[in-house]
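Engineer: Following is a predicted model, sequence given first.
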Amino acid sequence: METTNSSEREEESQKNNNTSGTKQATVAGITLASSGVWANLIVYMIQKFNIKSITATQVSNVVNGTTNLIPFLAAIIADSFFGSFTVALLSSWRAVIFALSGTIKSLRPQHCINNGSNLCEPPSSMQYGVLYIGIALAAVGFGGVRFTPGALGANQFPNNPNHQNIFFNWFFVTIYVVAIAGSTGIVYIQDNVSWALGFWICALSNLIGVVVFLVGYRYYLPETPKGSAFVDLARVPVASIRKWKSRLSSSTHDYCHSAGDHDGTVPSPLSTIPAKRFRFFNRAALITDGDSIEKPWRLCTVEQVEDFKKVIGILPLLTSSIFLAIPIAMQTNLSILQALVMDGQIGPHFKYPAGSIGVILLISTSIFLSILDRVLWPLYKKLSGKTPTPLQRIGVGHVLNFLAMVVSAIVEWKRLKMLHDENKSMSILWLFPQLALAGAGEAFHFPGQVGLYYQQLPQSLSSTSTAMISLIVGIAYYLNTALTHLVRRESNWLPDNINVGRVDNVYWMLVLFSGINFVYYLICATFYKYHKI
């Protein structure tokens, strides 16, 4: 019997390894394609479509926001109706319009030497249409398949949070390492060989990822979507309000459980009562005269009530994460604009492409993810006897992000001083430390957030929970667009030519913003109660 069990465990372990491997390969193909398209998008719009720099960053904000909101919508559909595999497969297509716009000259305005100048010919309505349609279609395709493989992979390790955390860690390692290749190799090809060739390589990479995804189908554990979990959650406040005058009971027999009696018309009691936290909503599961399981908008189960409490309990942490992502989004765009006006020459024969500046953040995140998983976390566990909680990891990420904004402000202040006092252009290498700090912060807070949402939100929202980080980033990019517009309207800090602006003041604003948000996060984390996993 023991030999049989051992054999079954080995077989299951091998199956899980195969499943994890196919997910990583799929994510690799998808990430290489998306990073090759998005990393150089601002430069592409400025240099090939004669779009002014700040306008290009605003478009990039909307693109990144959309690309990060689509995964959340795809996850809801996956959890509710079709499952992660089907949604990921249906989303695994890419428009070739980007490649066409890079190949056919008539789809772009005439090349202008002085990019951003008023003398440059702006795109025609048709050319704008081609560009924005290509962006929209690619955003939908990339977004729909971005995080559903993550949920599908985590679902292969049911009831094993440790393995899920390891999977999420290496899921992000794969994303970042491959994004480095896309943000360097493909960007180099676009800048120095051909934009069209770079975009066609992205299309081929995506195709390979889809093929690998299909090959691994036989290893995946089956999924059984149970309808929209959001509808079940919405019933709780409705039922609570309808019975707001009812007195709560301390008897377990007065509350509804998901199981019914023999004919399914009378709800069965649960052995426990709903928790006292957010006790107003306990009325939704309270059995009163006229209640029946056939009236779900009047009577909910204790499980549904507790699931609803999990969601509203995590909302404050969710908002703090959105505020954490806003400075990161702003720094990402401003770093590219800074790189365009800085000295990119590294050595006698290599000029660092501005579109690849974000790769420093990716490299830093990848390195720190590996160190955390293989060195720091095992050492922490050995010394303390426990692993760090997701909230602790997120907190460290807040601190590192705050420091990254401080360094960004100091570097930009020094760059402007050198430019105006000495008429010298600062080396692009000065941008590396701030991006390295931001990358280290992401290594702490991104996997920490994914693990927190996946383990603390209801199981019926497994895909949605892994895409929650995408929702956060998407909202942050949209808010960043509004923040940029506000800064431009109320100050002269962000002109199209940042050499005559005060980007350093923008960074100091983000320092203050990050500091206030960290205090807010500490308050939220202090009062948050972990649910039993």
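Structural biologist: That came in fine, so what should we check first?

Engineer: switch to C-alpha atoms for all contacts and neighbour counts from now on
Structural biologist: Will do.

Engineer: Would you mind naming the helix or strand containing residue 439?
Structural biologist: Here residue 439 sits within helix 432-456, counting by DSSP states H and E.

Engineer: How far away from the center of its chain is that helix?
Structural biologist: Here helix 432-456 is found 10 Å from its chain centre; the criterion is C-alpha atoms, centre = their mean, to the nearest Å.

Engineer: Let me know the next secondary structure element after that helix.
Structural biologist: helix 462-466.

Engineer: And that following helix, what does it pack against?
Structural biologist: Other elements packing on helix 462-466 under the criterion 3 or more C-alpha pairs under 8 Å, 6 or more residues apart in numbering; DSSP states H and E are helix 53-77, helix 148-154, helix 432-456.

Engineer: try this one side by side with the last:
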Amino acid sequence: MEQEMEKRKQASSTASSEANTIRDEDNWVHDSSVDHKGRVPLRASTGVWKASLFIITIEFSERLSYFGIATNLITYLTQLLHQDIKTAAKNVNFWAGVTTIMPLIGGFLADAYTGRFSMVLFSSLIYLMKLPDATVAVPLANDGLPCVLISSSSWCVGLSLLTMSQFIPSLKPCSTKTCQQPRKLHEVVLFIALYFISVGTGGHKPCLQSFGADQFDDDHTEERKKKMSYFNWWNFALCCGLFLGVTAIVYVQDYVSWGVADLVLTITMAFTIVTFYMGKAFYRYRIPEGSPLVPMLQVLVAAIRKRKLPNPSNPALLFEVPKSHKHSQGRLLLHTNRLRHATLATTSRTEARPEFISIKDVVNKVINIIGHIVGTSQIEVDLPSSLRFCKQISLVNMVQNKAAIIEENENTSWDQKHNPWRLTTLTRVEEVKLILNMIPIWLTSLTFGLCVAQASTFFVKQAATMDLHITDNFKIPPASIYSLGAIAMLISVTVYDKILVPILRKATGNERGINILTRIGIGMIFSVIAMSAAALVETKRLKADQPQSMSVFWLAPQYIILGFGDGFTLVGLQEYFYDQVPDSMRSLGIAFYLSVIAVGSFISSFLIIVVDHVTGKGGNSWFGKDLNSSRLDNFYWLLAAMNGLNLCVYGLLARGYTYKNVERRVVVADDTSLSNRIDQSMA
């Protein structure tokens, strides 16, 4: 009897201890984040929506500013600076490309050195101004966590410089309302201002979105579900800013003054920066862990050193962070057997040696497919036949766990220093695999970025040649037609989050409803349809006796369809690159997503040059002085074909993709399940 009572007491004590542990985990956030004073964050008073709303607010104003400038920039360049359509499109594409490639630098600096909060605050200030010959410290937290030091000798950048270029007489395009020959000084000041905005965006975009996602704990069931909605509502706010930017701001630019529009954007950005800073007590912060590239290099060096060692049959024999240090080392990754996308094709198990594909054959096939579409004869590119793609890349085989193999007499004590250039943890190895796995997905996303680039360039120029009247007495600016894409994206994001996801969760058992890559693929299908619709509309416009009498709302289908595609692919890419990168690289992850749009813009500029060169040989270039002498319909068909071919490749990659597999530290239970577990322990 006494023994039975003793067992009950022990069971009760164990259950009580377990309950206290679960409650403690539920009260505090143990995901390696800290609060604004450098302490473990209290779940009830930090993070989740109360923090992310401050962050979403500044994203709204940044997108308002960016799209208010970017969407109408081609109109400004062609009408005020008198650039031809080809030059203006290349300038806009190049600026958009630089703006969206800069986040790779900003994301790296934030992850490695400054922290996301500091980088967001600094880059937002760049939008407005730099202090003359001053050094300003922007603290991450009050207890001296890493901060960014801003030193500057110039005194105006970004929106402030744009605003001054419209108000200061000597900086204006010219002294008259209609410029016949714009001042060179204005042109220089304009592009300096634009590229300073690119620098500001470089720190703002990758850090702000990832900083917002950091406010949700992946190991907490409810917060994890809210985080899935966060990306949808982030893009909802983005689209609201976009919508106002391409309607209200563009209207002010075209019918009131460019200077007034720039002044409104400057004041709005200043107000939201103050709002963002006011929320600092509610944020959860990630402490920078140093360069994320160093651990990757350590894995590769260690793998090369141990390349001749056999892989152990049991992954438990590989080196990993001990249980006693898991909380201090962040989330751990579970072992995976192989890299699914590191090979160009799957080899059969019976193959004795890898097969090779000549780069010359691959390049010639791609060029001749494009040549066939544009109507040119076959082109032969002579490349050294020694250049070959191997279906089984030796680097991939080396990465397969070699760096985490424990040799005899090797120091494996976590408390004592071990050589990370010779022995790395299994988690570090898996992080390298994650990056290698993402490269093919990134590459096959570029054609979607190519389509996105058309919406702010050629689509807008199409609108400028059509009837812009909504009523007899009211007409819209050409760039405002871009708002249809924003409305479509708003609708698709809302319907997806509030209607489709709950239904799909029940049908598939997946927390997300459908997996991320499926969502991205659906958007890619929309891009093919959008480019086809654009080609058909442009064909009709060119055949019209009076193209200028054709309503601008003929462009609605291509904008709306592409907007639906954005709601699936762009939001999916944001979630994919944030979720699937190593935890220490999440700002860079968002930068990878932005680089899809950036490289898409660069490819668009390059493709225009190539197509213009190829089709111009016969005197019938697809890009003339204006749209009426161009053949944009053929260019759109080319884009549709490229996206269709790319979609097939993407589908094969997505089908066999292996997602990030994280070792969960704790499963947060509600009160009912907790009491049931206590009762079962005492039974």
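Structural biologist: Noted; the coordinates are in hand. The structure presented is a predicted model; accordingly, all values stated were derived computationally and were not measured.

Engineer: circling back: mind putting the helices and strands packed on helix 462-466 of the first structure into a markdown table with distance to residue 16 of the first structure and mean neighbour count?
Structural biologist: As requested, those are exported to a markdown table (distance: least, C-alpha to C-alpha, whole Å; neighbours: other C-alpha atoms under 10 Å):
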| stretch | distance to residue 16 of the first structure | mean neighbour count |
| --- | --- | --- |
| helix 53-77 | 22 | 24 |
| helix 148-154 | 9 | 26 |
| helix 432-456 | 19 | 24 |
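
Engineer: possible to save these as a markdown table with distance to residue 178 of the first structure?
Structural biologist: Listed next are those as a markdown table, based on distance: least, C-alpha to C-alpha, whole Å:
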| stretch | distance to residue 178 of the first structure |
| --- | --- |
| helix 53-77 | 18 |
| helix 148-154 | 16 |
| helix 432-456 | 15 |
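
Engineer: can you tell which of the ones you listed is closest to residue 520 of the first structure?
Structural biologist: Closest approach to residue 520 of the first structure among these is made by helix 432-456 (15.5 Å; C-alpha to C-alpha).

Engineer: Neighbours of the equivalent of residue 217 of the first structure over in the second structure, how many?
Structural biologist: Correspondence of residue 217 of the first structure to the second structure, assessed by TM-score structural alignment: residue 280. With neighbours defined by other C-alpha atoms under 10 Å, the count for residue 280 of the second structure comes to 19.

Engineer: same deal with residue 108 of the first structure?
Structural biologist: Using other C-alpha under 10 Å, residue 108 of the first structure has 22 neighbouring residues.

Engineer: Tell me which residues touch the residue nearest the centre of the second structure, please.
Structural biologist: By C-alpha atoms, centre = their mean, the second structure has its centre lying nearest to residue 593, at 2.5 Å. By C-alpha atoms under 8 Å, 6 or more residues apart in numbering, the contact set of residue 593 of the second structure is 442, 573, 574, 577.

Engineer: so residue 317 of the first structure is in which element?
Structural biologist: Residue-wise, residue 317 of the first structure maps onto helix 302-341 under DSSP H and E.

Engineer: so the helix or strand just after that helix aligns onto which residues of the second structure?
Structural biologist: On the C-terminal side of helix 302-341 of the first structure, the closest following helix or strand by DSSP H and E is strand 345-346. Here strand 345-346 of the first structure aligns to the second structure at residues 469-470, judged by TM-score structural alignment.
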